[in-house]
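[1] build the 3D model from these lines:
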Amino acid sequence: MTEWTLAHEDRRAPLLGRRTVMAVGMGAAALAALPSSASAAAKRLDPKNADDARKIIRKLRYRTDEGMVFWWIKGEYLADVDATLTPLYGMNFGGIQMVRQGQDGGFDVTQMELGFRTDLATGKRLGDFRNPLTGEMLVSPFNPIGPTTIHYSPDAIPTVPRNLGGSDIEFQPFPETPFEAQGNVFVQYRARSRVRTAGFADRIVNDVSMIYGPSAQALDPRTTSVDAWVHSSDVTSFPRWLKMGDRPGTITLRGIGAKVLKIGDMPQDWLAMLEAHDRTIIADPEAALRRPPVTYKG
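    Predicted structure coming up:
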């Protein structure tokens, strides 16, 4: 799933999302249709009920009907060495997802993750990069992820493919528990992935995010999607391209983003970078999800 799910950083491993969270489709309309009586309000979904919680989480992260979902995240990566944080580069991330119902009562999410590293001063796509920790001049690679399909069981348990674009992924999700506060519903998301790639050292990717959206949409059983936002703070071992060798330390993401239902509602600077990379994805994102998966080297 940004390094938001593997793709945020080099990747993000699935979901999976970290790991794509805007007002699309149902903003004002959903609010205008809200029930006002006490009896109608009692029919709201209950975050403490297990079945309702699964619906709430799906509406926040994806949608309960079939269709496209897009997430964006903007932020910066910082190196953490001996509790000293050093800014490295920015991240302008976009995730493209198609949600389809599964025959077993669950659902499938096919996704592609396109994260562009950026210069912290200009916001432009990163090219040559001097590692501030080693002084070495490097070239920032572009590592899109997917397309990858993740199946969710009727109990919303994901099955992540063991092989992701040529790398072996050991994925461990943690329980997601929604709660309501101050007119919003929040979901704490955390997953850990070990990435094994032949010829490279293993990488650990911890995807840590807080996804939230208005209670009026999240708890209304009639809505199928929520105008959701995400705060991401992934913690991972150093990306291989930084050539940190055996130096101790990690990198962490400080990012914020939102979910939209149309690719044209994604941030304009991300769209410009994607157009320069491959404009056919913008023209037909659904077709892009039918391509063979790219090789992952994150």
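
[2] only C-alpha atoms for contact and neighbour calcs from this point on.
    OK.

[3] number of nearby residues for Thr148?
    26 (other CA atoms under 10 Å).

[4] so it versus Pro161, what's the distance?
    8 Å (CA to CA, to the nearest Å).

[5] in the top strand by length along the chain, what counts as buried?
    Longest strand of the chain, by residue count under DSSP state E: strand 84-101. Buried residues in strand 84-101, counting neighbours by 16 or more other CA atoms under 10 Å, are found at 88-101.

[6] redo those residues as CSV? Include distance to Ala13.
    CSV is the format used below for the buried residues of strand 84-101 (distance: CA to CA, whole Å):
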residue, distance to Ala13
Leu88, 21
Tyr89, 20
Gly90, 19
Met91, 16
Asn92, 16
Phe93, 13
Gly94, 14
Gly95, 12
Ile96, 14
Gln97, 14
Met98, 17
Val99, 18
Arg100, 20
Gln101, 22
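
[7] where along the stretch 151-298 of the chain do the strands fall?
    Using DSSP state E, counting those that start in this stretch, the strands assigned to the stretch 151-298 of the chain run over residues 158-159, 163-164, 167-173, 178-181, 184-196, 203-214, 229-232, 235-236, 250-260.

[8] could you also give me the structure for this next sequence, so I can compare it with the first?
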Amino acid sequence: MRHRRIEVANISRRGFSIGVSCGIAQFIASSGQARTAASINWDDPSERLHTMIRIMGRTDEGVAIRWIKGVLSGIVDQETTQLLGVSQQIFTRHQRKDDGSFDAVYLELVYFTDLETGKVLDKWNNPYTGRKVTVPAQVLGPTRIKIPMSLSVINEPYAMEGIKNKHWLEPLPIVGGDVAFNERIDSYVPPMTKGGAPLKFHEVFAFRAPFEMLADRSSSHVPATVDKVNVISWRPWMEMSEINGVSMSRGAGRVIVNYDELPMDLNRNNKEFYPDVVRDMDGYLKI
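    Below you'll find the model as predicted:
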């Protein structure tokens, strides 16, 4: 196991970004899917939320993994420069309550990688400043949340004063037999150090799952894809607060329930950098 400086966030990224808001998701079925759609009552708030958790996670209290691989770019003077590879794994557990709502807990592992080799970086040459900076290993969370049938997300009290959040679900039409919806998150986090810059954050997760598989109510999870895009102010470790610009990440992946389904490089990195975290994931994800 390699020894690195590990940044364990007392305030996780999702802790920043998940707040109290209200979003009502309504799935629109075309006439071609009418027979399948009839098997699920979208007007029932409990059933609607239950179905969404089957796409985003699991309904049997087991661990699901949302993995995404992509590229982090910088945008300065309207020009985009690819900077780093970024891989994200969000480990989740959901527990249904008697009223149909869900309690949940999330834990994230994040790797920043070399664009050419895919190697996990602990140092990075910033092309904007010419400085070599330390890239922190990131274990974010665990973060505990509540998801009521209104589809709001409750994550209070916040870890610090001044945080502003908006978090909602955005329905999309059923296209080609798939159910699709966006999870959108807007956040503002005040400076965490004297003289530091605030963190402004916008992220979208786009989920897609086969409608016909959702009709099988015996399954606690259905195969799903997820795409992500976010726009975020410079991270403090990038040491570029004097540069006027933002970073943007774009990635794609899947929601899975089996560790063996992780891409080989993510499995390898987990064993090298976070073996204890992965080994005790059940302990971290206690609700």
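
[9] which part of structure 2 matches the helix or strand just after the longest strand of structure 1?
    Next along the chain after strand 84-101 of structure 1, taking DSSP states H and E as the criterion, comes strand 107-118. Using TM-score structural alignment, strand 107-118 of structure 1 corresponds to residues 102-113 of structure 2.

[10] the matching stretch against structure 1, how far on average?
    Here stretch 102-113 of structure 2, set against structure 1 after superposition, deviates by a mean of 0.7 Å using mean CA distance after the TM-score superposition for structure 1.

[11] ok, stretch 199-208 of structure 2 next?
    Counting by mean CA distance after the TM-score superposition for structure 1, stretch 199-208 of structure 2 comes out at 1.0 Å.

[12] for that stretch, what is the distance to the chain centroid?
    Offset of stretch 199-208 of structure 2 from its chain centre (CA atoms, centre = their mean, to the nearest Å): 8 Å.

[13] what's the matching range in structure 1 for it?
    Aligned by TM-score structural alignment, stretch 199-208 of structure 2 falls on residues 203-212 of structure 1.

[14] who touches that stretch?
    Contact partners of stretch 203-212 of structure 1, identified using CA atoms under 8 Å, 6 or more residues apart in numbering, comprise 3-6, 13, 17-19, 21, 60-61, 184-196, 228-239.

[15] separate out the buried members of those residues.
    3-6, 13, 17-19, 21, 60-61, 184-196, 228-239.

[16] burial of Phe70 of structure 1, as a residue count?
    28.

[17] mind checking how far the alignment partner in structure 2 of it is from Val246 of structure 2?
    Counting by TM-score structural alignment, Phe70 of structure 1 lines up with Ile65 in structure 2. From Ile65 of structure 2 across to Val246 of structure 2, the span is 28 Å (CA to CA).

[18] can you check Asp227 of structure 2 too?
    From Asp227 of structure 2 to Val246 of structure 2 the distance is 20 Å (CA to CA).

[19] my guess is Pro173 of structure 2 contacts Gln33, does it?
    No: Pro173 of structure 2 is not in contact with Gln33 according to CA atoms under 8 Å; the separation is 11.5 Å.

[20] for the residue positioned nearest the centre of structure 2, list the residues it contacts.
    Per CA atoms, centre = their mean, the C-alpha nearest to the average position across structure 2 is that of Ile90, at 5.8 Å. The contact partners of Ile90 of structure 2, by CA under 8 Å, 6+ apart, come to Ile65, Arg66, Trp67, Tyr106, Leu107, Glu108, Leu109.

[21] show me which pair in these is furthest apart.
    By the measure CA to CA, Trp67 and Tyr106 form the most distant pair in those, at 12.7 Å.

[22] quick check: angle from the longest helix seen in structure 1 to strand 107-118?
    Across structure 1, the longest stretch assigned as helix under DSSP state H is helix 268-283. For helix 268-283 of structure 1 against strand 107-118, the angle by axes from the mean of the first three to the mean of the last three CA atoms, to 10 degrees is 130 degrees.

[23] which bit of structure 2 covers helix 268-283 of structure 1?
    With TM-score structural alignment as the criterion, helix 268-283 of structure 1 aligns to 264-279.

[24] state the distance spanning the first to the last residue of stretch 217-234 of structure 2.
    End-to-end distance (CA to CA), stretch 217-234 of structure 2: 44 Å.

[25] next one: it to chain centre, how far?
    Distance, stretch centre to chain centre, for stretch 217-234 of structure 2: 7 Å (CA atoms, centre = their mean).

[26] now swap in stretch 134-148 of structure 2 and tell me
    9 Å.

[27] read off where it ends up in structure 1.
    Aligned by TM-score structural alignment, stretch 134-148 of structure 2 falls on residues 139-153 of structure 1.

[28] any idea how far apart the tips of the matching stretch sit?
    Per CA to CA, the first residue of stretch 139-153 of structure 1 is 41 Å away from its last.

[29] cool, and stretch 221-239 of structure 2?
    41 Å.

[30] one step back: how big is the angle separating the longest helix of structure 1 from strand 84-101?
    Interaxial angle of helix 268-283 of structure 1 relative to strand 84-101 (the same axes, to 10 degrees): 30 degrees.

[31] next, count neighbours for Pro248 of structure 1.
    Neighbour tally, Pro248 of structure 1, other CA under 10 Å: 11.
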